[in-house]
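1. here are the coordinates; sequence isn't available:
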């Protein structure tokens, strides 16, 4: 993620801000320019202080619910922004407990779309492609409805609204024996399944992917059943980014995809802050890095990994100083780095 500033007063602002805390100027995100911009009223529309395209903009229709700060062109037909137009079902926000949870889901989803747009990945919605477009259903559990399972099915990503409840998410994390569980992590994982369909299956990369992740034609349901009954193989840490990744090549791909997005987006934030890691107590340069490049670019995967490992060691140590768990409790073995390299080549191909 980039750092953004208010073009009116120069105050640093967050990606999710809809107004500047310093000058109170209205803010909106321009997905075409990947910029958070201060706005100036122009009749029934806005003009953006960022950029010089002279265009007029409107708020996304979900802005009225505090769920979106992205903009759409005032001269276009769209009422929903580039992220919100992929929504197929949202929860009943007339129920007071649903609105803040949906807002949390949208904040995570918009961060996902920032990365997908930065990588210039294909993003057909259900209007563009009614059968296979990327769509989201955010479902709340009700007494007369079946259990809601987070997952992906042919472009349709379902997320249980209860995942936006911090206590429930932590309970599931402990129950599943996970070291990491976040809303953004869910989005990045599930969209990995979608892009396996788009970039691997339909993109002519099936054989190349199987050479790295294994034979995905093995029975998926049986693989999941075996995983839940027997657990992961004893040596899974040598070959997979997580225990869950070991259950089937599809899950291995989706988990690796999610971690690739974790890495590039966090490195971009570190670059925006000009971070440099150079602990004087350590001999040699094994933990040295200067974040001064674009991790979303098409460079070598090894450069990303070489920058990531010192950063992770530093932030994990800082977290422990505050009594918090590690920010990134995972190990990048050589085989995992090879899988990340496949994802890197895939998204830049």
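-> Everything's here; your move. Values in this document were obtained by computation on a predicted structure and should not be read as measured data. Numbers count the residues shown, from 1 in each chain.

2. rest of the way, CA atoms for contacts and neighbours
-> Will do.

3. And the residue lying closest to residue 147 once chain neighbours are set aside, how far from residue 275?
-> Leaving out its chain neighbours, the residue that sits closest to residue 147 by CA to CA, 6 or more residues apart in numbering is residue 141, at 6.6 Å. Distance, residue 141 to residue 275, using CA to CA, to the nearest Å: 43 Å.

4. what's the answer for residue 321, then?
-> Going from residue 321 to residue 275 by CA to CA gives 19 Å.

5. out of the two, which sits in the busier spot?
-> residue 275 (15 against 10; other CA atoms under 10 Å).

6. distance of the closest residue to residue 288 other than its chain neighbours from residue 1?
-> Closest residue to residue 288 apart from its sequence neighbours, by CA to CA, 6+ apart: residue 278 at 4.6 Å. Per CA to CA, residue 278 is found 23 Å from residue 1.

7. Comparison target, given below:
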């Protein structure tokens, strides 16, 4: 995720900013332009309408309904759009009971993570796609006496238990499942991988090369998951071919975990590049210096160049975290087998 500048005063702002702390301008992200904009009210053109500051006769916008009603969104909607919700919020079809304060706060956090996912997918050219909708989301809460809500994907719908937005509950589940990493954005990236497997592999007629790398997805999914959890922590040397232990459960999960890691890579590289970051890795004889390239630069950097920048960047990130007494932000070490799968994802997306 890149950082932005207020286009009124030039001050540094962020993707989730709603106001410039330097000049006080109202800010909104414009999904149609993939840009952060300083907006000024345009009451002469209509109630609750805004346009970019300094523009006369340009495009007009209104704030997403979830911004006005819940302070839960900073995306704007083109004034010509009949839908009150922004391009990201309208993908959420089912919500928990927002009259409960805990549900409201958790939903706000989930929507923030979903907007980050929306941005990355849109930058990759995957969403929105003319003539094809992106995934649909249902955010649900456990109810007494009902079966527990399971996070997952089915038929284009991504379901997320809002309890995942509670830091304590998410940490409890991470420890219980022996996971090194569990975040909201990680969940959404993983589940979006299942959606895009349908789009890019199944419907893109790429099943044969997929199976040569990930295995045959036609094996019984429920039985594979049951066998995976029955093994507990005894999963053998999974790291030689997989990005995570959970990726060994089934080829679909291997793909989704690899897809999520690819989005991690894209997002982190873009952030570092927006700060014009360079990383020098100390060495006894000759230190190696790596300048981070924007993954969306033209021409796009090659996959191997991205990997060469990714490895020292995550080393620096984890070292900084350890200096502050925190756990590694990226607790993974990717093998050549896992890298081959990441390259497969990269080549599909670029195509």
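-> Looks like it arrived, so ask away. The shown structure was predicted, so the numbers you read here are calculated from the model rather than taken from an experiment.

8. Tell me how the two chains score on TM-score.
-> The TM-score (TM-score structural alignment, normalised by the length of the first structure) is 0.94; 344 aligned residues with a CA RMSD of 2.0 Å.

9. re earlier: for residue 278 and residue 1 of the first structure, work out which one has more neighbours and name it.
-> Neighbours were tallied for residue 278 of the first structure and for residue 1 using other CA under 10 Å; the higher tally belongs to residue 1 (19 against 16).

10. how much space between the aligned partner of residue 272 of the second structure in the first structure and residue 89 of the first structure?
-> Counting by TM-score structural alignment, residue 272 of the second structure lines up with residue 270 in the first structure. Distance from residue 270 of the first structure to residue 89 of the first structure, counting by CA to CA: 35 Å.

11. Compare those two (neighbour count), which wins?
-> residue 270 (22 against 12).

12. Isn't that one up against residue 290?
-> No - with contact defined as CA atoms under 8 Å, residue 270 of the first structure and residue 290 do not form a contacting pair (9.2 Å).

13. Helix, strand, or coil at the residue most central in space within the first structure?
-> Geometric centre of the first structure, nearest residue: residue 112, 3.3 Å, by CA atoms, centre = their mean. The three-state assignment at residue 112 of the first structure reads helix, by DSSP: H, G, I helix; E, B strand; the rest coil.

14. Map it onto the second structure.
-> Checking TM-score structural alignment: residue 112 of the first structure goes with residue 117.

15. any idea how far that match lies from residue 175 of the second structure?
-> Residue 117 of the second structure is 25 Å from residue 175 of the second structure, by CA to CA.

16. where do the strands sit along the stretch 51-200 of the first structure?
-> All strands of the stretch 51-200 of the first structure, identified by DSSP state E, counting those that start in this stretch, fall at 56-59, 71-73, 87-89, 135-139, 151-153, 156-160.

17. With the stretch 251-351 of the second structure instead?
-> With DSSP E, counting those that start in this stretch, the ranges of strands along the stretch 251-351 of the second structure come out as 278-281, 288-291.

18. how far apart are the first one and its match in the first structure?
-> This points to strand 278-281 of the second structure. Mean deviation of strand 278-281 of the second structure relative to the first structure after superposition (mean CA distance after the TM-score superposition for the first structure): 1.6 Å.

19. what does that strand contact?
-> Strand 278-281 of the second structure is touched from outside by 287, 288, 289, 290, 291, 292, 312, 313, 316, with contacts defined as CA atoms under 8 Å, 6 or more residues apart in numbering.

20. Same list (the strands of the stretch 51-200 of the first structure) but as TSV, adding distance to residue 227 of the first structure.
-> Converted to TSV, the strands of the stretch 51-200 of the first structure look like this (distance: least, CA to CA, whole Å):
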stretch	distance to residue 227 of the first structure
strand 56-59	46
strand 71-73	44
strand 87-89	31
strand 135-139	26
strand 151-153	17
strand 156-160	22
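
21. I'd like to know which of the ones you listed is closest to residue 96 of the first structure.
-> Closest approach to residue 96 of the first structure among these is made by strand 135-139 (14.9 Å; CA to CA).

22. and that closest one, how far from the chain's centre?
-> Between the centre of strand 135-139 of the first structure and the centre of its chain there are 16 Å (CA atoms, centre = their mean, to the nearest Å).

23. What angle do strand 156-160 and it make with each other?
-> Between strand 135-139 of the first structure and strand 156-160, the angle comes out at 20 degrees (axes from the mean of the first three to the mean of the last three CA atoms, to 10 degrees).

24. Report the mean deviation for strand 135-139 of the first structure after fitting onto the second structure.
-> Strand 135-139 of the first structure differs from its equivalent in the second structure by a mean of 0.4 Å after superposition (mean CA distance after the TM-score superposition for the first structure).

25. hang on, the earlier thing: now, among the contacts of strand 278-281 of the second structure, which is nearest to residue 126 of the second structure?
-> Minimum separation from residue 126 of the second structure among the contacts of strand 278-281 of the second structure (CA to CA) is found for residue 292, which lies at 23.5 Å.

26. Now for the counterpart of the closest one in the first structure, how many residues are close by?
-> In the first structure, residue 292 of the second structure lines up with residue 291, judged by TM-score structural alignment. Other residues near residue 291 of the first structure come to 21 when the count uses other CA under 10 Å.

27. residues in contact with the alignment partner in the first structure of residue 89 of the second structure?
-> Alignment note (TM-score structural alignment): residue 89 of the second structure maps to residue 84 of the first structure. The neighbours of residue 84 of the first structure, taking CA under 8 Å, 6+ apart as the test, are 60, 62, 68.

28. CSV please, covering those residues and showing distance to residue 349 of the first structure and neighbour count.
-> As requested, the contacts of residue 84 of the first structure are arranged in CSV below (distance: CA to CA, whole Å; neighbours: other CA atoms under 10 Å):
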residue, distance to residue 349 of the first structure, neighbour count
60, 31, 23
62, 33, 18
68, 31, 25
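
29. how far away is the aligned partner of residue 64 of the second structure in the first structure from residue 264 of the first structure?
-> Matched by TM-score structural alignment, residue 64 of the second structure corresponds to residue 60 in the first structure. Between residue 60 of the first structure and residue 264 of the first structure the distance is 27 Å, computed by CA to CA.

30. ok, now residue 347 of the first structure?
-> 12 Å.

31. Show me which of these two is the more surrounded one.
-> A count of neighbours by other CA under 10 Å puts residue 264 above the other of residue 347 of the first structure and residue 264, at 21 against 17.

32. Leaving out the residues flanking it, which one is nearest to the more buried one?
-> Once flanking residues are discounted, residue 264 of the first structure sits nearest to residue 295: 5.2 Å by CA to CA, 6+ apart.

33. now swap in residue 127 of the second structure and tell me
-> residue 121 (5.3 Å).

34. all helices of the second structure, in order?
-> Using DSSP state H, the helices of the second structure run over residues 65-70, 101-123, 167-176, 184-196, 207-214, 221-230, 251-274, 303-323, 336-350.

35. Thank you, goodbye.
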